[in-house]
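Visitor: just to be clear, the model below is a prediction. Sequence and coordinates:
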Amino acid sequence: MPTDPDVWSAPVADGPVAARVPLPGSKSMTNRALVLAALADRPAVLARPLRSRDTELMAAALRALGTGVTRDGDAWRVEPGELRGPARVDVGLAGTVMRFLPPVAALATGEVTVDGDPRARERPMGPLIEALRALGAEVDDGGRGALPLTLRGRGGLAGGAVVIDASGSSQLVSGLLLAAPRFAKGVEVRHEGPPVPSAPHLAMTVAMLRDAGATVETGPDLWRVAPGPVTADAWTIEPDLSNAAQFLGAALVTGGSVTVPDWPEVTTQPGDALRGLLASMGAEVTRGPDGLTVRGGGAFGGLTADLREVGELTPVLAALAALADGPSRLTGIAHLRGHETDRLAALVREINGLGGDARELPDGLEIRPRPLHGGLFHTYDDHRMVMAAAVLGLAVPGVEVENPATVGKTLPGFTDLWSGMLTGRE
């Protein structure tokens, strides 16, 4: 047993799991709702928000610009205020904060400096910076096309039409759209380049804008948001379906059963794709009054899938693939090289470090089954690498997970939830 507090011994399942696992709110929905509430014309309450590093960073960023964000029991109350600098904003390693906050900061009066963790300075930001300049913002990034950057706001932004290559992240579009109702001319965003990944997240942005009273039109690689008021009295945040991946996957690995309650009947969350993906690997998947239930039957097959729209599920699916009975081919995910870490390289390195057979493709991963052994699994400050390691540890004794606390980015208390699942506790 390791004594290093920065290493977690992933527990091995001693039989089929049988658990009900309630999940906290969606990070993607929470941070979108925070932005829209900050730009609204009256106070709003966010019910069941996620409280994690990413969402606390967004709340702190909005507070720094003059928005009131306070806890109200299990909810957040947001009081819009005059956006103003000077302010310094820490985005950590949160893609939503680093892409959603600058367009909001461009509406402020005064100077706002935006920076984050060292890896944040390597993540794609150039297209957003150039788009903001084209829409009338003054942005000083030192010519890097990356963080850190400083916006010098004049209390508003002209807006208008802009062309952007968002093939690196759909968040580059979402960031512009969320703030666009407050632009003088609104915005018309046209994407030119390879396909935009994570289309469900763009659908989420559009749906939440419309829920807040904005007028939004969409077409192929085109989004228009008209100027106008934002009205958001209340948001109820759905459970984070992407964070269900490792728990539902545990049913497949152990031949057991896991239920995630409150699974929405209709949702824009990418994690809803887990129903079809796990079924194609051999799981029995049902949705009923109790939530979504996944049952495993022992051995399970590999997965061949284009994950372009659901790339965030890749680390857990890759871990499942390493334990499957047949080969897997996961494609459409070249953009994951620009995530919290280069996820493709990291997954290959760590799966192979445990004796696996994984290799990179130009746009994905190929994984073939091989007997695995224990060892140290590095996580690269990436929450989803911790989740992948936990899945492997269910079937492989001796998986030691580096820096498990990094999972607090989106799922604080993950290791307790994981242990509770294995003992049948909620």
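Guide: The structure has been received and is ready for your questions. Residues are numbered from 1 along each chain as shown.
Visitor: could you use CA atoms for every contact and neighbour count after this?
Guide: Fine.
Visitor: so who does the nearest residue to Gly356 once chain neighbours are set aside touch?
Guide: Closest residue to Gly356 apart from its sequence neighbours, by Cα to Cα, 6 or more residues apart in numbering: Arg370 at 5.5 Å. Contacts for Arg370 were tallied using Cα atoms under 8 Å, 6 or more residues apart in numbering; they are Ala322, Leu323, Gly355, Gly356, Asp357.
Visitor: use this one as the comparison:
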Amino acid sequence: MTGNPVHTALWPAPLASGPVEATVTVPGSKSVTNRGLVLAALSSEPGWLRRPLRSRDTLLMAEALRTMGVGIEETVSSATSGAGSSPDTGEAWRIIPAGLHGPAAVEVGNAGTVMRFLPPVAALADGPVRFDGDPRAYERPLHGVIDALRTLGARIDDDGRGALPMTVHGGGALDGGPVEIDASSSSQFVSALLLSAPRFNQGVEVRHVGRALPSLPHIRMTVDMLRVAGAAVDTPESGGEPNVWRVSPSALLGRDLVVEPDLSNAQPFLAAALVTGGRVTIPDWPRRTTQPGDALREIFTDMGGSCELTDEGLTFTGSGRIHGIDVDLSEVGELTPGIAAVAALADSESVLRGVAHLRLHETDRLAALTKEINELGGDVTETEDGLRIRPRPLHGGVFHTYDDHRLATAAAIIGLAVEGVRVENVGTTAKTLPDFPDLWAGMLGSPAGAAPVRRG
């Protein structure tokens, strides 16, 4: 059974008494794992995902694909030779495509990738596929995907909500073709259509109409992974029209993909180096990546640290000072909670801009960050599209997470410098970062869940 374990007890965030010195191996990227699962499921031959992330979101994606007929075998791979092999070792998932079918019931939890990427897949299935999820999932926008799929020929019952729960009545195929959508509330609307588009009879032409698109790196990730799987994609960056993406119909190839570490999940550990004036190394940090988390190198350097990227990974070193920052985070909105946490400990004001869409994420992240940091003594105000953070002396207290994994890790960052921070439901981090309390304690050299750390 997949699901987020319930840990509602208050977790005492460990207090660092000195500079952190650690190497932290971060699990694989959720974004890459879930895109890789969808593309492999739609391929014409079996493929592999090496070092996949095992978290609530990815296990929900895998189980959903299984309910529609896809074979996913979890193995521990070793160095082998021959066709389809990889020199990589470690956990691997073998994905075996099959005829997609209903009736099926998909549990999305509160995973944006599952609730948005899989309705187009379900439209290709033969039979009805029912989608349901956590209560918060009912509040997250799906209209962009639902309306687009109807334009492209799908039949969907959602009682006019533009949200969960809903049923996609798959007809075994989808016409595809041109469609206009407003994806200003989530770039996942675009990625959702592009990922399945090679299997549409006419492919797809997605034209975004509306305000500026958030999280463009995630669309670039989708495009790169489609091309690796053999799809022909025309994008604005490759000379196409602005805000238009075209995918031609084609067979997708089964690939052997090694999943990169999740760079956004590396954020709290890099922040620990910045907050404590220490040094943290993240092994296997890629030299080239479409992951938004790569922006941390520049952002955290601007806030007072320095970094070095080598063949071994990324080493980030804090200077002992934290500076405020004025930054547009529209392309990397998921980094906002961690940056806000660091900014609350800085020596000058910060302005975080371009992230109005965070009000529609796992929770209203702007309202939550404002409330929780202020209740610890901070001075945070919401703006039209972000946050203004004026550092103040902080004190201990309960930091509520609203079932949002990035709120929990933001609280842990503050807890490094503020004694007595207690984090409600730290278990919500299992959504994308399994065993976070153990990783955090390991970084600090302390038992998980222990009282605040004091090291000489």
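Guide: Arrived safely, thanks for sending. If you're wondering where the values come from, they're calculated on a predicted model, not measured in any experiment.
Visitor: alignment lookup: Val106 of structure 2 to structure 1.
Guide: Residue pairing (TM-score structural alignment): Val106 of structure 2 is matched to Val89 of structure 1.
Visitor: I'd guessed Lys296 of structure 1 sits against Phe247; true?
Guide: One correction, residue 296 of structure 1 is Gly, not Lys. No: with contacts counted by Cα atoms under 8 Å, Gly296 of structure 1 stays clear of Phe247, the gap being 12.0 Å.
Visitor: and Ala33 of structure 1? What does it align with in structure 2?
Guide: Mapped onto structure 2 by TM-score structural alignment, Ala33 of structure 1 lines up with Gly36.
Visitor: ok, Pro404 of structure 1 to Asp6 of structure 1 distance?
Guide: Per Cα to Cα, to the nearest Å, Pro404 of structure 1 is found 7 Å from Asp6 of structure 1.
Visitor: so which of the contacts of Arg370 of structure 1 are in helices?
Guide: Judged by DSSP state H, helices contain the following of the contacts of Arg370 of structure 1: Ala322, Leu323.
Visitor: quick one on the thing from earlier: the match of Ala33 of structure 1 belongs to a helix?
Guide: Yes: when DSSP: H, G, I helix; E, B strand; the rest coil is applied, Gly36 of structure 2 is found to be in a helix.
Visitor: shouldn't it be in contact with Arg51?
Guide: No: Gly36 of structure 2 is beyond contact range of Arg51, at 11.6 Å (criterion: Cα under 8 Å).
Visitor: between those two, who's got more neighbours?
Guide: Gly36 (27 against 23; other Cα atoms under 10 Å).
Visitor: name the SS class of the residue nearest to that one when sequence neighbours are not counted, please.
Guide: Counting by Cα to Cα, 6+ apart, Gly36 of structure 2 lies nearest to Leu49, which is 7.1 Å off, once chain neighbours are set aside. Secondary structure, three-state DSSP: Leu49 of structure 2 is strand.
Visitor: Leu49 of structure 2 matches what in structure 1?
Guide: For Leu49 of structure 2, the aligned position in structure 1 is occupied by Leu46, per TM-score structural alignment.
Visitor: Val230 of structure 1 -> structure 2?
Guide: Aligned counterpart of Val230 of structure 1 in structure 2: Leu252 (TM-score structural alignment).
Visitor: wait, that match touches Pro46, no?
Guide: No: using Cα under 8 Å, Leu252 of structure 2 is not in contact with Pro46, being 10.4 Å away.
Visitor: now for these two: what residues contact both?
Guide: With Cα under 8 Å, 6+ apart as the test, Leu252 of structure 2 and Pro46 both reach Ala40.
Visitor: show me where the stretch 1-150 of structure 1 has its strands.
Guide: Listed in chain order, the strands of the stretch 1-150 of structure 1 (DSSP state E, counting those that start in this stretch) span 7-9, 18-20, 44-47, 68-72, 75-79, 87-90, 109-115, 139-140, 149-154.
Visitor: and the third one against structure 2, how far off on average?
Guide: Spelled out, it's strand 44-47 of structure 1. Compared with structure 2 after the fit, strand 44-47 of structure 1 shows a mean deviation of 0.6 Å (mean Cα distance after the TM-score superposition for structure 1).
Visitor: repeat that for the shortest one.
Guide: By mean Cα distance after the TM-score superposition for structure 1, the fitted strand 139-140 of structure 1 averages 0.6 Å away from its aligned residues in structure 2.
Visitor: and that strand, which stretch of structure 2?
Guide: With TM-score structural alignment applied, strand 139-140 of structure 1 matches the range 156-157 in structure 2.
Visitor: just the helices in structure 1 please.
Guide: Along structure 1, counting by DSSP H, helices occupy 27-38, 53-64, 95-105, 126-134, 171-179, 199-211, 245-254, 274-280, 314-323, 343-353, 383-395, 414-423.
Visitor: against structure 2, what's the mean shift for the first one, could you check?
Guide: Put plainly, it is helix 27-38 of structure 1. Superposing on structure 2 and averaging over aligned pairs (mean Cα distance after the TM-score superposition for structure 1), helix 27-38 of structure 1 comes out at 0.2 Å.
Visitor: do the second one as well
Guide: Its match in structure 2 and helix 53-64 of structure 1 itself, once the structures are fitted together, sit a mean 0.2 Å apart by mean Cα distance after the TM-score superposition for structure 1.
Visitor: that helix - contacts with which helices or strands?
Guide: helix 27-38, strand 68-72, strand 87-90, helix 95-105 (3 or more Cα pairs under 8 Å, 6 or more residues apart in numbering; DSSP states H and E).
Visitor: ok, 7 Å please
Guide: Helices and strands touching helix 53-64 of structure 1, by 3 or more Cα pairs under 7 Å, 6 or more residues apart in numbering; DSSP states H and E, are helix 27-38, strand 87-90.
Visitor: need the ones you listed in a markdown table (columns: distance to Leu303 of structure 1).
Guide: Putting these into a markdown table (distance: least, Cα to Cα, whole Å) gives the following:
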| stretch | distance to Leu303 of structure 1 |
| --- | --- |
| helix 27-38 | 26 |
| strand 87-90 | 38 |
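Visitor: which of the ones you listed sits most buried?
Guide: Most buried of the helices and strands packed on helix 53-64 of structure 1, by mean neighbour count (mean count of other Cα atoms under 10 Å): helix 27-38, with a mean of 25.
Visitor: run the chain-centre distance for that helix.
Guide: Centroid displacement of helix 27-38 of structure 1 relative to its chain, using Cα atoms, centre = their mean, to the nearest Å, is 13 Å.
Visitor: fine, thanks again, bye for now.
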